[in-house]
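Visitor: with the sequence up front, the predicted model follows.
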Amino acid sequence: MRLRLLLLTGISISTILFSLNSFTVKTVLPAEEGRELFIRYCTTCHLAAEPVSLTKEIWKNHVLPVMASRMGLIYPGYDPLRGLSAEERAIVNKAHIIPDQPVISEENWKKLENYVLKNAPDSVALDEKRLTRNAPLKQFEREDIQIDRTSPSLITSLKYNPQTRTLWIGNFYNKVFTWKYYEGVTQTIDTERPAVDFNFSPNQTYFTEIGKLYPTELSTGSYAFFSSNKAEPMLTT
């Protein structure tokens, strides 16, 4: 009995010593921690980008200040609401797009920031494949057409109606043009907002208007039908 007790005690002590000797503590290096923070926080809003996709200058002066503001940290001298109207500011504040309280500590943000800037390049190499994108067309010949004299053209929509053989063209300046081959522009239509799409039915044409083309929190888009040389809103956002 005594021998059995001694054997059990010896086995227990050996097991404990073996466990202590084999136990290792994983040390997280600063760079790894910065990457983990980058992935954890950035993927809550969008797919994670790689730091190498943009230059240090763009990350530092443009992207990181915006990212930080969306997590409740404001860079000195940076106003995330700059350029917004009073109405847009009210919408942003009501939706808490800029959090009232930071969702990340300044210490962790600094680690995230350092990781990005350390891995971002000073410049991005030119993709030389893009240089050959404008090779001469072989299937058909290009022919320039005159729509109007506004420059730059800023086309927002382009759709062909096969029933009437008419090309519908919308632009940033709240204009819609109809164009036919051999005839040119056959109609100019004023819209309240830039048209970004057209839907055709046998007796009617419908416009999808985007509101403001630049990013905005305002709900100013509409779905309109074309009547008497004018777009009449049916649905508004």
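Guide: It's in.

Visitor: contacts, neighbours, all on C-alpha from now
Guide: OK.

Visitor: so where does the residue positioned nearest the centre of the chain fall, helix or strand?
Guide: Note on the chain: the residue nearest the mean C-alpha position is residue 46, at 8.1 Å, using Cα atoms, centre = their mean. For residue 46, there is no enclosing helix or strand under DSSP states H and E.

Visitor: secondary structure class for residue 197?
Guide: Look at residue 197: counting by DSSP: H, G, I helix; E, B strand; the rest coil, its state is strand.

Visitor: second structure for comparison follows:
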Amino acid sequence: MRRSVLNVGQACSLSHRVSLLGRVWLSLLTVLPSTWGQTEPATTREFQRGKELAQRYCATCHLFPDPNLLDRSTWQKGTMPFLRGRLGIDRLDPTDPDHRVVLDEWQLVWKYYFAAAPEKALPLGPRAPIQMDLKRFSVVNPGYRPGQRFVTLTQIDPATCRIYVGNAQTKTLDVLDASGKLLSSLAVESPPVGLARRSSGWFCTLIGRVPPHDQRLGKVIQLDNKGDTFAWRADALANLGRPTHSAFGDLNGDGREDLVVSGFGNIMGELAWYEQRSDGGYIPHVIYDRPGAVRTELFDFNKDGHLDILVLMAQAKEGIYLLLNNGHGQFTEKPVVEQHPVWGYAGFQLVDFNKDGFMDVLTANGDNGEYPSCLKNYHGIRLYLNDGQTRFREAFFYPLNGAFKAVAADFDLDGDSDIAAISYFPDYESSPEESFVYLENKGGLKFDAFSFPESVSGRWLVMDAGDVDGDGDPDIVLGAANRTPYKVNPALYEKWQNDGPSILILKNEVISGRRSPARRIDCGL
């Protein structure tokens, strides 16, 4: 693979690149006793030394994770055992003098976090209370329930009044009408996570396997479309490492559309752009040789005539990065926002939220999927406003446990942007209505929050917004992934399995019973 000029060789990740002291030899076969890491309380001297070591080593690859970020139980039972496995600590030999130094210092770091972490997770900050009155929407359960309700894609096509749904269980790309009736189904090799209509046809991104893995099973396939039916045409890209998103645009000015693929991966991964050749094939160029790329958006941020890349990165070195394009497919990195490694970035949207002509960034961070974890008071929805000089400031934060996606649109048609958000890891015990929240803009970045009783009828992994019924206002489609290893109340899980929908359609009733004069589509409703 050709490499971009962006130097990312120094950008390491705890999840795949470095050892605690640069001396963790992953080839060692000796395994520590199972009691290793069961520590006695730290003395004052041990605490201070552990703090120094943590600040030195834990900040090598990402921002330093303060002990307050997690409660004591999560550090002890989740984070530190997870890191111990990733770093190869369990394979070191306590009888080897060099390894003994590493193990002793690891033990001090462990003791520091265990002593400094709070007994209980820090509570959420103030937020607009969630009212159980989704007055602008009617809830439609279309009865579409393939397999075990594991939806990986929901996408509204306003041009045809169709809903495209990807399913992990059945490995299909399904086409539904505006009422949620199944019209056709295309069997594919692995779960679809993205679909894009381009001038040369349709492109579908296949993840390979949904759980984190490092097998190169992903693909971007090209599809033919006739009416409501898709058919496979060709593999555009193959052997991809767990791709979660694809973006399209001419990055080198040759008149051909290139692809940017977010290869999230697991321990390994990459962000790469694929230069389209004159024969239709692609030449890969790696930008980031590390895991965690969630999604990209292409836009000319500095108005130099070249498409730039905005990428959301997770997996330890979490952040939003602007990759400024020199016009030849070579990029200069400009960090927009950098966060600590348990931030949990899950999605973002590029949108001119305040209508000032500059593209802003709406983010959701709430991923708790690597191991059982406490609730986190920094999870939620954030809006970063662009000052026109590609400087972004946080202008709004709505605390939301387990936030997974946020979409901005003018849902009430009053001229400003509202926000729809889903949570995949809500507080099911105290605030299950966090599963879906509609934030109605009241002006001045003040919002009222709403949900609905059926929001707990599924565990929403994906969401899209758009006018699916042709009446001129944006609707919402939620997609559920209910069959997961993450623990919930057994009664709720049983309800999901027996009665849970695969999708819910939230039909916007702002324009009720009539089509917008601007629309020329009969959706059959």
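Guide: On my side now, so go ahead. Predicted, not measured: the structure shown is a model, and the values here were computed from it.

Visitor: and the TM-score between these chains?
Guide: TM-score for the superposed chains, counting by TM-score structural alignment, normalised by the length of the first structure: 0.65, backed by 185 aligned residues with a Cα RMSD of 3.1 Å.

Visitor: residue contacts, the residue mapped onto residue 219 of the second structure from the first structure?
Guide: Aligned against the first structure by TM-score structural alignment, residue 219 of the second structure finds its counterpart in residue 222. Residues in contact with residue 222 of the first structure (Cα atoms under 8 Å, 6 or more residues apart in numbering) are 208-211, 233-237.

Visitor: name the nearest residue to residue 222 of the first structure, ignoring sequence neighbours.
Guide: Closest residue to residue 222 of the first structure apart from its sequence neighbours, by Cα to Cα, 6 or more residues apart in numbering: residue 236 at 4.2 Å.

Visitor: that neighbour touches residue 221, doesn't it?
Guide: Yes - here residue 236 of the first structure reaches residue 221: they are 5.8 Å apart, a contact under Cα atoms under 8 Å.

Visitor: neighbour count for those two, which is higher?
Guide: Remark: of residue 236 of the first structure and residue 221, residue 221 carries more neighbours, 20 against 12, as counted by other Cα atoms under 10 Å.

Visitor: tell me which stretches of the first structure form strands.
Guide: Ranges of strands in the first structure, per DSSP state E, are 155-161, 166-171, 175-180, 184-190, 195-201, 204-209, 222-227, 230-236.

Visitor: residue 51 of the first structure: which of the ones you listed is closest?
Guide: Nearest to residue 51 of the first structure among those is strand 155-161; the distance by Cα to Cα comes to 31.7 Å.

Visitor: break down the first structure into its helices, ranges please.
Guide: For the first structure, the helices defined by DSSP state H cover 2-22, 30-42, 56-58, 64-70, 86-95, 106-119.

Visitor: turn the ones you listed into TSV, columns for mean neighbour count.
Guide: Below are those laid out as TSV (neighbours: other Cα atoms under 10 Å):
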stretch	mean neighbour count
helix 2-22	10
helix 30-42	16
helix 56-58	16
helix 64-70	19
helix 86-95	13
helix 106-119	17
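
Visitor: export the ones you listed to JSON lines and tack on distance to residue 156 of the first structure?
Guide: Output for those, formatted as JSON lines (distance: least, Cα to Cα, whole Å):
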{"stretch": "helix 2-22", "distance to residue 156 of the first structure": "65"}
{"stretch": "helix 30-42", "distance to residue 156 of the first structure": "31"}
{"stretch": "helix 56-58", "distance to residue 156 of the first structure": "27"}
{"stretch": "helix 64-70", "distance to residue 156 of the first structure": "27"}
{"stretch": "helix 86-95", "distance to residue 156 of the first structure": "23"}
{"stretch": "helix 106-119", "distance to residue 156 of the first structure": "35"}
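
Visitor: of all these, which lies closest to residue 176 of the first structure?
Guide: Checking the helices of the first structure against residue 176 of the first structure by Cα to Cα gives helix 86-95 as the closest, at 27.6 Å.

Visitor: and that closest one, which stretch of the second structure?
Guide: With TM-score structural alignment applied, helix 86-95 of the first structure matches no range in the second structure.
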